[in-house]
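Here is the input, now give the coordinates:
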Amino acid sequence: MTQGHSVFSTHEVSNQPQPRGARDLWADDAPLRDWAKATGADGAALADAGAAFGTEDMLQAAEDARRDPPRLKLFDRSGRRLDEVHFHPGYHQVMDLGITHGYAASAWEGKKGGHVTHAALCYYMAQLEPGVSCPLTMTYAAVPALQNDPALAEAWAPKLTARHYDPSVRPLSAKQGVTMGMAMTEKQGGSDVRANSTAAVRMGDHYRLTGHKWFCSAPMCDGFLTLAQAPDGLTCFLVPRWLEDGSRNTMHLQRLKDKLGNKANASSEIEYHNTLAYRLGDEGAGVKTIIEMVHHTRLDTAVAPAGLMRAALAEAKWWVSHRSAFQRRLIDQPLMQSVIADLALDWESALALAMGCAAAFDSEAEEDRAFARIAVALAKYLSNKRAPGMIYEAMETLGGMGYIEETPMPMLYREAPLNSIWEGSGNVICLDILRTLARAPLAGEVLMARLQRVAGADARYDAALKAHLDRWPALPSEAEARWFTESLASLLAASFLIEGAPHAVADGYVATRLAGQRGATAGAVSGIDVAAIVARI
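Below you'll find the model as predicted:
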């Protein structure tokens, strides 16, 4: 990166770190490399992608996609409906990057470690431009849901996994690669999708939908999985965006959402006006059909906070390593070291949870599938609850510069709450965990076996596990569901770290997150191996 002039008539610019510029998201991330190796990810593919995701061109494309947000174009100049969203070219550059490197495809190509490879790509994208993760994640997650209809799967799945990005307005048959979105939520129901009022009427081999959707993410996708009330109950449908005769399906955009963050992504409100749709699964089995898509999108909502935290922490580490105060580099000051090390424990635990969950997704064994179902909900809850506070503290290490839009910190801070809300907010996830443990005993059994597997390695961990079991010998009441979930998720994170992370990280996490050797704010710690933890960043 070419440096700007630093000498002026009034002063000389000094003690100001240069912007980080290009970075290698694989070579610079030792914990990711460790977990990728341990979980069987495709290291060569991730090394290639890690370099590509961090180039200056891609960083600029991502910045452009946020700075020049999507624009809604409802009509052409003659008054004909278009229902299109126009994006800055940078958006398409980043989408193409994700598609060609296998964000949507790697899990379904039959290679070992496909889901952990996908998880690492999601982790990369959270550091580059989280807004495009939405259509990429839904394209990835639609593939297992489509298995409910062999004909639809045959037509759509190969193009969802084609590693070819084509944003043109053309029907399925005219494209090599396509993307898939989702439209489930309605105004009156939110997460209670059984309250949906959109109606579906059968018309021979297809249906026609009429109704509204309060949230439709990425409305320029080529197809959407959606829910509507058919004669036999709530049913899942595939809605093609563009029809094979060259016309536009009557899926009408109402407005784009003006969101706190996620600015590059065009979340929208839509209405179906006699919209053509194809049934996916049986009538009345809508929730059962779409649950596989939801399950896989939840994996990405558990991975993304680790990426956001990584990006914030890397920026903070860069700043404190290149700036001095009171005649000492910030990173050499013991209190700053404690803050950075404490923040690193949140990131390391989130990454461990994410990769551990993804590894379970790669297995077809019944026990691993049961573990994946419960573990991904625990990871989603804990990592996303920690992310906003952690990112704020990382922002504060930059002082006033952390509050300036020219740094990535404000963007990361605005993104931090999103993944906790998407695919089930905190209460929904906690209640889902209770239902899973009540209705699927195997999930509880394999989770407990996982927690017991590291028993004896750390007396503080053993004490925390015993305290949990003593407090909740059975499932808790709904009122205690958050406490129960937080405790269980913290223990699961510790178990992964004890088994797979360096001693300094596992010891620091157990001491501060399980044994209570930590105050209420970041950096309020002592007695942990600060130097070893910081060196991992």
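
drop to CA atoms for contacts and neighbour counts, all remaining ones
Noted.

just checking, next helix/strand downstream of the host helix or strand of residue 274?
Residue 274 is part of strand 268-280, with elements assigned from DSSP states H and E. Per DSSP H and E, the first helix or strand lying C-terminal to strand 268-280 is helix 286-321.

Check the offset of that following helix from the chain's centre.
Distance of helix 286-321 from the chain centroid (C-alpha atoms, centre = their mean, to the nearest Å) equals 3 Å.

Summarise which helices and strands the helix or strand following it is packed against.
As assigned by DSSP H and E, the chain's next helix or strand after helix 286-321 is strand 324-325. Taking 3 or more C-alpha pairs under 8 Å, 6 or more residues apart in numbering; DSSP states H and E as contact, there are no helices or strands that strand 324-325 lies on.

Residue 496: what's it in contact with?
Residue 496 makes contact with 352, 353, 356, according to C-alpha atoms under 8 Å, 6 or more residues apart in numbering.

if we can go back for a sec, so what does the strand holding residue 274 touch, helix or strand wise?
Applying 3+ C-alpha pairs under 8 Å, 6+ apart, we find strand 268-280 packed against strand 206-217, strand 233-240, strand 251-256.

circling back: quick one: which of the contacts of residue 496 sit in helices?
Among these, DSSP state H puts 352, 353, 356 in helices.

Next one: the first one from residue 449, what distance?
Read that as residue 352. 18 Å (C-alpha to C-alpha, to the nearest Å).

How about the last one?
Relative to residue 449, residue 356 is positioned 15 Å away (criterion: C-alpha to C-alpha).

and those two? which has more neighbours close in?
Taking other C-alpha atoms under 10 Å, residue 356 and residue 449 do not tie; residue 356 has more neighbours (24 against 12).

Verify the contact between that one and residue 41 for me.
No: the criterion here is C-alpha atoms under 8 Å, and residue 356 misses it with residue 41 at 11.5 Å.

Could you also give me the structure for this next sequence, so I can compare it with the first?
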Amino acid sequence: MATHEVTNQVPPLVDYDPAEYPVVLEALHRADAGHALDELHEVGRLAGSAQAQEWGDLAEAHPPVLKTHDRYGHRVDEVVYDPSYHQLMTKAIGFGLHAAPWADDRPAPHLVRAAKMSIWAQVDAGHGCPMSMTYAVVPALRANPELAARYEPLLTSAVYAPELRVPATKLGLTAGMSMTEKQGGSDVRANTTTAAPQPDGSYRITGHKWFTSAPMSDFFLVLAQAAGGLSCFFVPRVLPDGTRNPFRLQRLKDKLGNHSNASSEVEYDDTVGWLVGAEGRGVPTIVEMVNLTRLDCILGSAAGMRVGVTNAAHHAAHRSAFGATLIDQPLMRNVLTDLAVEAEAATLAGLWLAELTDRAVAGDEQASTLRRISLAVTKYHVCKRGPIHAAEALECLGGNGYVEESRMPRLYREAPLMSVWEGSGNVAALDTLRAMAKQPETLGVFLDEVKSTVGSSAELDAAIARLEGEFGDFETMQYRARRVVGQMAQVLQGALLVRYGHPAVADGYLRTRLAGDRGDVFGTLPLGIDTAAILERSTPKLA
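This next block holds a predicted model:
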């Protein structure tokens, strides 16, 4: 016998199209990339489906398992994934979220890929790692034209081929990078892994890598010390003769989040590799790969914010308390609107950086210079905002948000990764200073970009003036790096919103983030913000 009737529970957020997010659609229209709208909505409809959400749940619930030996005792060093992971990889590569932009001659391929990536990211974060690395490896690999000519067509292929085989015999490839070591972390120049040249032109690599994600990728770019200094090497899992390259998986990392992605420790023991770029030029060779994976960190953090505010708004629109729907309660509207403003600003910045990537790849030197400093600035700030945004979005669901079935705890666990990966907060902030020191023109280009909006907003004009004042004392700049870089990021986001954003979102951002009319947590917006217009843009539309 039933004891009660369930009421006032929120319907599942399923069978909707998350690509109906105005800030993404507007970015594609601005770039004359309307040709990609059908593709984007195809990604969105699947991302919002029950089927794709189940794949993500299963991949999270059944993490990869390390298999070091076969039944006969032979070393195999393989990782076994849940079938759902392979479903996700098949779809992601089919959607072109890997290296596809490098072979796409349509307008704005990197922006289009960023837009699709930001929508698909809500299904599962872990399989985004091999997507990101495969995307980012191409410009670095081009430092060895012979290797690039052989493997780039397979990297851009729309076929997912997970089995370990000779790379040249496969229909599609994925790639990774293997840089950090126990003693150095981000300080890769402290690496001790060595590379000894061989008569046939190859090198033999020996050493240990502390973090190597997606170890079942077909090849890796590996940093090792050669006679000429720290160098970059192409290291395949399977050698051209069909034998396994020594690639000893010692263990998989037990991580806070990102459970569907295998992150491993690897021993290289006389492992065969080929030089990419010149000896001693390992960091400059791989730096563009790092820049592109940093772009994906920004997109990932922004996507997490969008997912958080979407789920919070959906919950509030269907849940009642104290006689009214939550979304109609003034204080909840304040919180949701504040979260939505943050998500839109972060998304706009990430997509703008992707558009700069298109221009830089096409040979625009000014775009390349602006992108160099803006990537570091935005990586620092947006990825730092992710965890506190996730925490507030989770709280909007109350106790239901703390339960795993809501998927909000998974969002919360994922959020810190984007700040840690590809350089923690300090590394990103200091990299901004390094850019200004090595390429002084970067600061001028950055300031010119934000000052192009002067006269549009009193709050923005005042913030730009304050920012310029921060550069009068370079002796203490390293101590003040987080403060200054955070200001740079907020001024940049404010300028982008003034130029491209919705007026209500821009107003909310400028009055709070730049003029300082807010408290120290989300939900402290001042009176006069157009909450209705902002929430309309962030509340999902169910079919």
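
out of the contacts of residue 496 of the first structure, which one sits closest to residue 394 of the first structure?
Closest approach to residue 394 of the first structure among these (C-alpha to C-alpha): residue 352, at 19.9 Å.

Residue 246 of the second structure touches residue 268, doesn't it?
Yes: using C-alpha under 8 Å, residue 246 of the second structure is in contact with residue 268, at 6.3 Å.

Compare neighbour counts for these two and give me the winner.
Relative neighbour count places residue 246 above the other of residue 246 of the second structure and residue 268, with 23 against 19, counting by other C-alpha under 10 Å.

The first structure: which residue goes with the more buried one?
Applying TM-score structural alignment, one finds that residue 246 of the second structure aligns to residue 250 in the first structure.

Leaving aside the residues adjacent along the chain, what's closest to that match?
Closest residue in space to residue 250 of the first structure, ignoring its immediate chain neighbours: residue 275 at 5.0 Å, by C-alpha to C-alpha, 6 or more residues apart in numbering.

pretty sure the one you found is touching residue 249, no?
Yes: between residue 275 of the first structure and residue 249 there is a contact under C-alpha under 8 Å: 6.1 Å.

which residues are in contact with both of these two?
Common neighbours of residue 275 of the first structure and residue 249 are not found (criterion: C-alpha under 8 Å, 6+ apart).

Which strand or helix spans residue 433 of the second structure?
Applying DSSP H and E, one finds residue 433 of the second structure within helix 425-438.

Relative to the first structure, what is the average displacement of that helix?
Mean deviation of helix 425-438 of the second structure relative to the first structure after superposition (mean C-alpha distance after the TM-score superposition for the first structure): 0.8 Å.

next one: the helix or strand just after that helix to chain centre, how far?
Tracing the chain past helix 425-438 of the second structure, the next element assigned as helix or strand by DSSP H and E is helix 441-451. Helix 441-451 of the second structure sits 25 Å away from the centroid of its parent chain (C-alpha atoms, centre = their mean).

Which elements pack onto helix 441-451 of the second structure?
Counting by 3+ C-alpha pairs under 8 Å, 6+ apart, helix 441-451 of the second structure packs on helix 365-395, helix 425-438, helix 458-469, helix 481-500.

Highest mean neighbour count out of those helices?
helix 365-395 (a mean of 23; mean count of other C-alpha atoms under 10 Å).

That one vs helix 481-500, what angle?
Angle of helix 365-395 of the second structure versus helix 481-500, following axes from the mean of the first three to the mean of the last three C-alpha atoms, to 10 degrees, is 100 degrees.

Tell me which residues are up against the strand holding residue 274 of the first structure.
The contact list for strand 268-280 of the first structure (C-alpha under 8 Å, 6+ apart) reads 146, 148-149, 152, 205-219, 235-240, 249-257, 289.

Mark which of these are buried, thanks.
In these, burial by neighbour count holds for 146, 148, 207-219, 235-240, 249-257, 289, counting by 16 or more other C-alpha atoms under 10 Å.

one step back: what is the helix holding residue 433 of the second structure packed up against?
Contacts defined by 3+ C-alpha pairs under 8 Å, 6+ apart place helix 425-438 of the second structure against helix 365-395, helix 441-451, helix 481-500.

Give me the range in the first structure that the second one lines up against.
Matched against the first structure by TM-score structural alignment, helix 441-451 of the second structure falls on residues 442-452.

how about the helices in the stretch 51-200 of the second structure?
Counting by DSSP state H, counting those that start in this stretch, the segments of the stretch 51-200 of the second structure that form helices are 83-94, 109-120, 128-141, 145-155.

List the buried residues of the shortest one.
Across helix 145-155 of the second structure, burial judged by 16+ other C-alpha under 10 Å covers 148, 151, 152, 153, 154, 155.

How about stretch 331-339 of the first structure?
Under the neighbour-count criterion of 16+ other C-alpha under 10 Å, stretch 331-339 of the first structure has 331, 336, 337, 338, 339 buried.

what residue of the second structure matches up with residue 273 of the first structure?
Using TM-score structural alignment, residue 273 of the first structure pairs with residue 269 in the second structure.

which one of the helices and strands packed on helix 425-438 of the second structure lies closest to residue 279 of the second structure?
Proximity to residue 279 of the second structure (C-alpha to C-alpha) singles out helix 365-395 among those, at 24.0 Å.

For that closest one, enumerate the helices and strands it packs against.
Short answer (3+ C-alpha pairs under 8 Å, 6+ apart): helix 365-395 of the second structure packs on helix 282-318, helix 330-361, helix 408-420, helix 425-438, helix 441-451, helix 481-500.

how big is the offset of it relative to the first structure?
Compared with the first structure after fitting, helix 365-395 of the second structure has a mean deviation of 0.8 Å; criterion: mean C-alpha distance after the TM-score superposition for the first structure.

Direction-wise, compare that helix with helix 282-318 and give the angle.
Comparing the axes of helix 365-395 of the second structure and helix 282-318 via the same axes, to 10 degrees yields an angle of 40 degrees.

Spatially nearest residue to residue 463 of the second structure (excluding sequence neighbours)?
Leaving out its chain neighbours, the residue that sits closest to residue 463 of the second structure by C-alpha to C-alpha, 6+ apart is residue 514, at 6.1 Å.
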